[in-house]
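K.L.:
My questions are about this predicted structure, shown below with the sequence.
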Amino acid sequence: MARIQVLVAATSPDIEAEGIAAAVENCVDMALVAGRAVPIADIEALLAAIPRDPPRVLVLVGPDHETEFAERRLTGRVGLVVIRVGTPFGNLVRTAFNDIGLQNLLDQIRVLAEPHGVAPADVAPLGEDATMPADGPLLRAGIAWLHATLRHAASNVGAAHGDLPGLTVAPARVVEQLDDATSPPDDALTEANTALDKALAAAHARDEPLAAVVSAMELTDLELRVLLLALAPELDPRYQRCIGVLLDDLGRRVGTLGLCAGLLGDPVDVRFQLEATGNLARWRVFDMPGALLPPADEPLRLDPSLVAWILGDDDALLRDARIRRLFRLAPWPGAALIDSETLRAHAAAVVRQLATAAQSQWLLLAGDDGAGWQALLELGAQAQQSELLRLEGTRIAALDANDLEDTGIRIGRAALLADRPLVVDLTHVDADSDDTLRRALAAIGRTGAHAGVIHADASRLARLLGAMPFDRLPAPPLSAATHVDALREAAHTAGLTLSEAQAAHATRRFALSIAGIDEAMRLASSTATGTPEQRLDHFLLACKQVASGGISRLVERIEPVFSLDDVILPKDRKDQLDEIVDNVLLSDRVLTDWSFGDQLPYGRGVTALFHGPSGTGKTMAALAVARKLGIQILRIDLSRVVSKYIGDTEKNIDRVFEDAQRSGSALLIDEADALLGKRSEVKDAHDRYANIEVAYLLQRMEAYEGLAILTTNLRQNLDAAFLRRLRFIIDFPRPDAEARDRIWRSCLPAKARGALDDAAFRLLGRRIDLTGGHIRQITLRAAFIAAAADKKIDLSHIARATNAEFAKLGMPPVQLDTDVRKVA
């Protein structure tokens, strides 16, 4: 088809005229006469030079009184279309369109230049050199059918009775259409319909995206044709122009449901069939809210992400703004640390079961080791050469209730069409979000997508899934030996070698998940310098830092500074402290290797009570035990744990024990009688809930598998049921003279001492009957007194500090003979 010859003329130099000329010059189906906007005086000469065969259009730009005169002079010219545009541009066109805009003006030029309305050439087939998106047999047949359908419809839109398609319709034309609303299909349309049916019957979901859409959404022949008609504006701009003509409005480039229904048969019957199946609305095929078909006159736009995916963009569905923030894009860590032949085969089997479950729709991955499931799934996906869709439960829980249904459908749709295993991680989602999670999982389930769900509590998962079928895999995903091997592999990657015994000890000490081991490895690798011993220290420090991350403010973290040698106790009590250390270090051998754990359904942890007067070294001993084990202490802050609100104390206690278990720390409960006082007779609600708190703490301690140390000054105030659950009860007596002598020596550093010999320490041990805590306070005060006098510590400084401490305690002062020789 020859290009339209367009002459743009202005009554005076005008920016609007130049803009129109530039737009015409950029159109491939138009040729701008003279290459610019010309003065009106040049019109006659330029028109005479233009051949009459191609369509000719004159655009007059300027005030009405000037352009009207030029138009009258051109009346009677054969094959010339004259368009007058008033200034400023866009306000008036003689075809009676207001605010027509530049694009619509160009469309008018095309339509008015064609004497028979829209000719078949306007929807000519795609040329051999054209690139077809996402080439596939079903899409090729669909585009051929689409082309034949629009061509047939466009050929029946005539220009008789003075019609200007898309602009004006004569009354006679309306009457003619009402008298005969149907027209027989031509041979090309019949052949295209047959070819599309054959391609649909032969299509396979794995062959091309469009076939996957038809298969996953179970689209009928009619629904496929509606989808293709809605896809037309995305395929070729000529289809957009054709739709504008068919809608009798060139300003519209997207079809409507009414137009599609009219092209496919009786509009009422077509709509009834679409509503009966409901697939297009249910799967959110159209870009509009809700699960209903749009009104007949609304633009029928396809969901943009679905369009892009059909046309070959593999990641388009996951870039959908409504769901992309819900996915974790980076792989879960740890897969490389467990990559053994046995585990790889097991992991591949898990992923296959996840993707191809015959009956069950959901796969429950329950147990405390959520990170282990994540690493195992990543390893299995690598073995299967597929990629996981990782859905973050915490982000689902934050969704608005009104978006849950739509979001769930889009998630399930993405998983089905992309044919990727879907895993929902609910590891860190609390129970307050259960209603939101239940509705979101139900929406995903209605799509028929298979998915795995990771959570510690299998019974809670079953409640969330409701009546949907599921299978549960046995937990845990990774054995203790696998964690040890993973720690050794991580150490090797960080540049050092760990023996199996060292790795087993570090695993018990820090209780790291696979993800935590991976994080520690990366942290240690950043500082992998120095001697092997230094690198080992860096690695263990990294493990400790990772294990301690996220500890709540309910506890105080304490790094042990005392050793067991600093603790001064009678030998039998000192031996019990060593026994506590052995119970922790040798627990695996006794409980697992020797099977004593089979007799202990609970109480596998080590619990000890240190009781005695204030200042006798109970807290010091707890810190010394922790240092011997190479772990840190988490001391409960009672002011934060105990709450006046019902149920909050139990939640806080649970959080404290979880922090200690996860970080591999020892738990210290100072003044334990404040939490574990004797349960009283229930006289009111306060008594009842106080007893519940004590009972819950008893249960939680039995389930705890680490080291817990409790201290109290008043053993008699503790509940008897609690004492039965303790493995060690150690009495810390007031120190005798010999013990006080040793305490004085340990509290006074040698380089700070003045004239203090053995006789002086024996004197202090006999004359000052105080516990170690008070002695430490005295020595600290004496040190500052001596420093102020610019001297080292002697008996005179200690005497002043001692009497100050006695006064603080309400005790009479003591006289110390500073001449040690008299009392030696």
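P.N.:
Good, I have the coordinates.

K.L.:
switch to C-alpha atoms for all contacts and neighbour counts from now on
P.N.:
Fine.

K.L.:
Centre of the chain to stretch 439-454, how far?
P.N.:
Averaged C-alpha coordinates place stretch 439-454 at 16 Å from its chain's average position (CA atoms, centre = their mean, to the nearest Å).

K.L.:
ugh, wrong one, I meant stretch 379-393
P.N.:
With CA atoms, centre = their mean, you get 15 Å for stretch 379-393.

K.L.:
can you pull the buried residues of it?
P.N.:
By 16 or more other CA atoms under 10 Å, the buried positions in stretch 379-393 come out as 379-384, 387-393.

K.L.:
same thing with stretch 247-256?
P.N.:
Those would be 247-256, for stretch 247-256 by 16+ other CA under 10 Å.

K.L.:
For the stretch 201-350 of the chain, just list every one of the helices.
P.N.:
209-217, 221-235, 237-246, 257-264, 267-277, 279-282, 304-310, 341-356 (DSSP state H, counting those that start in this stretch).

K.L.:
What ranges does the stretch 51-200 of the chain have for its helices?
P.N.:
Using DSSP H, counting those that start in this stretch, the helices of the stretch 51-200 of the chain run over 64-73, 101-113, 137-155, 171-179, 187-202.

K.L.:
Would you format these as TSV with mean neighbour count and distance to A358 included?
P.N.:
TSV is the format used below for these (neighbours: other CA atoms under 10 Å; distance: least, CA to CA, whole Å):
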stretch	mean neighbour count	distance to A358
helix 64-73	14	75
helix 101-113	18	55
helix 137-155	21	28
helix 171-179	12	54
helix 187-202	16	24
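
K.L.:
nearest to R301, of the ones you listed?
P.N.:
helix 137-155 (16.0 Å; CA to CA).

K.L.:
Okay, angle between the closest one and helix 187-202 too, please.
P.N.:
For helix 137-155 against helix 187-202, the angle between stretch directions is 160 degrees (axes from the mean of the first three to the mean of the last three CA atoms, to 10 degrees).

K.L.:
Run through who's touching helix 137-155.
P.N.:
Here helix 137-155 makes contact (CA atoms under 8 Å, 6 or more residues apart in numbering) with 118-120, 123-125, 185-186, 188-189, 192-193, 195-196, 199-200, 203, 208, 210-211, 225, 228-229, 232, 239, 242-243, 245-246, 263.

K.L.:
ok, V245 touching D163?
P.N.:
No: with contact defined as CA atoms under 8 Å, V245 and D163 do not form a contacting pair (11.4 Å).

K.L.:
now, which of the buried residues of stretch 379-393 lie within helices?
P.N.:
Among the buried residues of stretch 379-393, DSSP state H puts 379-384, 393 in helices.

K.L.:
Distance to D135 for these - can I get that in CSV?
P.N.:
Below are those laid out as CSV (distance: CA to CA, whole Å):
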residue, distance to D135
L379, 33
G380, 32
A381, 28
Q382, 29
A383, 30
Q384, 27
G393, 37
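
K.L.:
Quick check: of these, which lies closest to V59?
P.N.:
V59 has its nearest neighbour among these in G393, at 61.3 Å by CA to CA.

K.L.:
putting a second one here so we can go through both:
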Amino acid sequence: MTDRWTDSSLAVEPYVDSTDHIRDALERLDILLRYHLETWWAAGDGVVDELRGLYVSDETVDVLFPADVAGRVRSDEANGAGTGERPPPNPDLLVTVDERADIVAARVRRTLAAGTDLRLAHLADQFDLSAADVDALLLAFAPTHDARYETLYSYLHDDVTAKRPTIGLVCTVLARDGDESAVLRRLFARGGPLRRHNLLRLRESDERPLRSRPVTVDERIAEYLLGADDVDPELDGVAELVVADDVSADGSDLTRTLGLSTCARTALDRLLDAESDHRVRNSNPLPDPDSRTRGESRPPMAYAWGPRGSGRHAVAAAVSRSRARDAALLAIDASQLTDAPLGLSTTLARVGREGLLRGAALSVRNFDSLSHDERERLAGAVDEFPGPVVLSGGTEWQPQTPPSTHVFTALALSVPGTEARRRLWRAALASTGVGDDEADALASKFRLTSGAIRDAVETARQTTDGEEPSVAALYDACRHQAGGSLTDLAQAVPQPYAWEDIVLPPEQMVQLREVAAHVAHRGTVYDDWGFAERYAAGTGLIALFSGPSGTGKTMAASIVAREAGLDLYRVDLSSVVSKYVGETEKNLGRVFDEAGKGDAVLLFDEADALFGKRSEVRDAHDRYANVEVNYLLQRVEAYDGVVVLTTNFKRNIDEAFTRRIHLCVEFPRPTRAAREGIWRSVFPPETPVEELDFEFLSTLELTGGNVKNAALTAAFMAADAGESVRMAHVVKAVKRELQKTGTLVSPEAFGNYWEDPT
């Protein structure tokens, strides 16, 4: 028998596209279906049953097939002179099916060698489908591709409503040796690729026997074969396909743009090398579903962790692009998995299927949002994904049980060092008018990640209406980046003061400027001069400001933060300290974790409430109190930021904290000369003030805080009277301030300015 299926000239021609391939593969199945139909007819002693198929006639079914398949039968019917009999099935049809299978396979190889992708071939390769699996898939897919198959299946089922093939029909058509049970077990077992990957859908609630159940191609698979590229709609809100960042496959650009440390570079190189090795060993550009040869190399699984903007997504993109320049990256949000409507296992199965369809690497974001047990379960689940997997989060993690099908790599991404930050800042500001000196100053003062630096520059541009960002706008944007999420745990402290606003003895002013210098030049000393290697436990600054209330401790902290260009956050003890065991440590941990993401200065007012001396353990309360102090000792020593402690009672601070304090400034009560200076500067220039006796006011034993309160009270008194601020208002306000503090108000102390209270 010679026809277009055995024309050897077609065997060397590649397919035009996926549709051309699928159409050719279905035409091969047309021959197999025709053979099944003729066998069915022959089983009825060759007599045509006119009621067969109810409203679908034999003639209607006949014309559903291509003319060169049905033509022979029609000719034989004509020779039968209307006897109503059919000839026996033609055995040459099965020979043609096999010949056609060889030709299709040859054309697939030619097409893939020419660089044209074929979706059905890709599907078979990615899901390890045998030739019989592909045939079963095509039989179920046929009605979606061509409506004529609905009529054919209705006829074969003798039911016009049964427009999809049943499992029994598929098994009968594909059972060349007559052993339909073997086909059923091989193709439709739960552990087989067709059902395991949900390529075919069965109605599980159907109470009919398995062979009687209709089988359809999953909607996402059908759309894929038809050319659609949208992500499975069942994964909305859980997964998305993202475009990989423009980084080189060898990671060199990534190393430069992220400012990776030596350890991180080594881990990244190991990760990309593992993916490259896996890709080379397991690549099979000319897949043969029945004869696969896979390499022994396992794909990589990485956990990339670090602060926001440190490059966690860029690492996943680099792994994806190491597979191919146009490789896809399928990203899922771990925090959404636990509430996924389909359930965790079904959702992950669909995610894995989607990744295989797209040949994508899998990126699992917000991995650390899960509990410890949930992380282990998720890691075990994604271990079944055959491609590379990149988990990412903000905290360190290692799997308890190493993955069995992947090679695990932990990749710690940290804030770049000062030199790397200088390079990143200069690159980000290269097209602006901001000079290298300002870029270097920003790098030294703000420990920002590469992503945070890019965000800061963009924010500054938007602040200046898209023009070149000003230095002031850059500092504001950096402070915003450095603040992290501290607003939920601490209060931002205004910074209206400058050096000229604080009045201190010369020695204390020198010490305070030393604190500011320490904050401003941490990058130079620790990173450039190598001190970070000597202080591995932590490279932060702890400063203690002690002295009586109102002597300027909080004001000094504000000036130090402003001088360094950093925000100041006062830790709210009411939101931190808890009566419940362990809650205080948990809250403090959140404070330090969030502060560690940026460069805000942490201020602990009344620090002796938290950093007080440990006591002898007499009961459970003492033991718990000591645990809190011990925890603070550990966190403070390991903290890399700036912490300012203020206290009225330095002697109450635990000695272990004292050893960890880098700089200590004692704020004394102001001298008479200092008090006069405070009085002269306390009223704003806009305040209408008549001549005040500053020399007399300096004789009153007040702290700077008392003076500030008295000046404000005097201003309100004057405003209420419709007058300028005069001595009468100030003296009366001072009396109120002294009475508030419990100080005896003596008429002799006020001399001629004394007035009887009214």
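P.N.:
Nice, I can see it. Every value quoted in this text rests on a predicted model; they were computed, and no experiment measured them.

K.L.:
thinking again about what came up before, distance to I20 of the first structure added to the buried residues of stretch 247-256 of the first structure, as CSV?
P.N.:
Output for those, formatted as CSV (distance: CA to CA, whole Å):
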residue, distance to I20 of the first structure
L247, 26
D248, 24
D249, 21
L250, 18
G251, 18
R252, 21
R253, 21
V254, 25
G255, 28
T256, 31
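
K.L.:
and E681 of the first structure, what element?
P.N.:
Per DSSP states H and E: E681 of the first structure is located in neither a helix nor a strand.

K.L.:
Tell me who's in contact with it.
P.N.:
The neighbours of E681 of the first structure, taking CA under 8 Å, 6+ apart as the test, are D687.

K.L.:
Aligned to it, what sits in the second structure?
P.N.:
Alignment note (TM-score structural alignment): E681 of the first structure maps to E616 of the second structure.

K.L.:
what about stretch 167-184 of the second structure, how long is it end to end?
P.N.:
Start-to-end span of stretch 167-184 of the second structure (CA to CA, to the nearest Å) is 8 Å.

K.L.:
how distant is that stretch from the center of its chain?
P.N.:
Offset of stretch 167-184 of the second structure from its chain centre (CA atoms, centre = their mean): 47 Å.

K.L.:
Would you indicate which residues of it are buried?
P.N.:
Neighbour-count burial for stretch 167-184 of the second structure flags 167-175, 180, 183-184 (criterion: 16+ other CA under 10 Å).

K.L.:
Which residues does that stretch contact?
P.N.:
Applying CA under 8 Å, 6+ apart, the contact partners of stretch 167-184 of the second structure are 32-33, 36, 132, 135-136, 139, 210-215.

K.L.:
One more: stretch 743-750 of the first structure?
P.N.:
566, 568, 761, 764-765, 772, 775-776, 779.

K.L.:
can you pull the buried residues of that stretch?
P.N.:
Buried positions in stretch 743-750 of the first structure, judged by neighbour count with 16+ other CA under 10 Å: 743-745, 747-748.

K.L.:
and which of the residues you listed is nearest F327 of the first structure?
P.N.:
For those, the residue nearest F327 of the first structure by CA to CA is C747; the value is 58.1 Å.

K.L.:
Show me what that closest one aligns to in the second structure.
P.N.:
For C747 of the first structure, the equivalent position in the second structure is taken to be V682, counting by TM-score structural alignment.

K.L.:
Please tell me how far its match sits from P341 of the second structure.
P.N.:
Going from V682 of the second structure to P341 of the second structure by CA to CA gives 63 Å.

K.L.:
In the first structure, which residue is most central in space?
P.N.:
E392 (3.9 Å; CA atoms, centre = their mean).

K.L.:
Contact partners for whatever residue of the second structure lines up with it?
P.N.:
By TM-score structural alignment, E392 of the first structure lines up with I332 in the second structure. Shown in contact with I332 of the second structure (CA under 8 Å, 6+ apart): 238-240, 362-365.

K.L.:
among those, which recur in the first structure?
P.N.:
Retained in the first structure: 238-240, 364-365, out of these (criterion both residues aligned by TM-score structural alignment, their matches' CA atoms under 8 Å).

K.L.:
Could you dump those into JSON lines with distance to V644 of the second structure and neighbour count added?
P.N.:
Putting these into JSON lines (distance: CA to CA, whole Å; neighbours: other CA atoms under 10 Å) gives the following:
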{"residue": "V238", "distance to V644 of the second structure": "42", "neighbour count": "19"}
{"residue": "A239", "distance to V644 of the second structure": "43", "neighbour count": "26"}
{"residue": "E240", "distance to V644 of the second structure": "44", "neighbour count": "18"}
{"residue": "V364", "distance to V644 of the second structure": "38", "neighbour count": "23"}
{"residue": "R365", "distance to V644 of the second structure": "35", "neighbour count": "21"}
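
K.L.:
Looking at those residues, spot the one nearest F385 of the second structure.
P.N.:
V364 (12.0 Å).

K.L.:
The closest one -> the first structure?
P.N.:
By TM-score structural alignment, V364 of the second structure lines up with V424.

K.L.:
Surely its match is in contact with R395?
P.N.:
No: if you go by CA under 8 Å, V424 of the first structure and R395 don't touch, sitting 10.7 Å apart.

K.L.:
Which of the kept ones among the contacts of I332 of the second structure fall in strands?
P.N.:
Assigned to strands by DSSP state E, the following of those qualify: 239-240, 364-365.

K.L.:
Kindly tell me how buried F657 of the second structure is, as a neighbour count.
P.N.:
19 (other CA atoms under 10 Å).

K.L.:
Going by secondary structure, it is in what exactly?
P.N.:
In the assignment (DSSP H and E), F657 of the second structure maps to helix 655-660.

K.L.:
Quick one: list the elements packing against that helix.
P.N.:
Applying 3 or more CA pairs under 8 Å, 6 or more residues apart in numbering; DSSP states H and E, we find helix 655-660 of the second structure packed against helix 620-638.

K.L.:
what's the mean distance for the helix it packs on versus the first structure?
P.N.:
Averaged over the aligned pairs, helix 620-638 of the second structure sits 1.9 Å from the first structure after superposition, using mean CA distance after the TM-score superposition for the first structure.

K.L.:
immediately after that helix, which helix or strand?
P.N.:
strand 642-647.

K.L.:
Not counting its own residues, what contacts that next one?
P.N.:
By CA under 8 Å, 6+ apart, strand 642-647 of the second structure touches 519, 540-548, 553-554, 557, 599-608.
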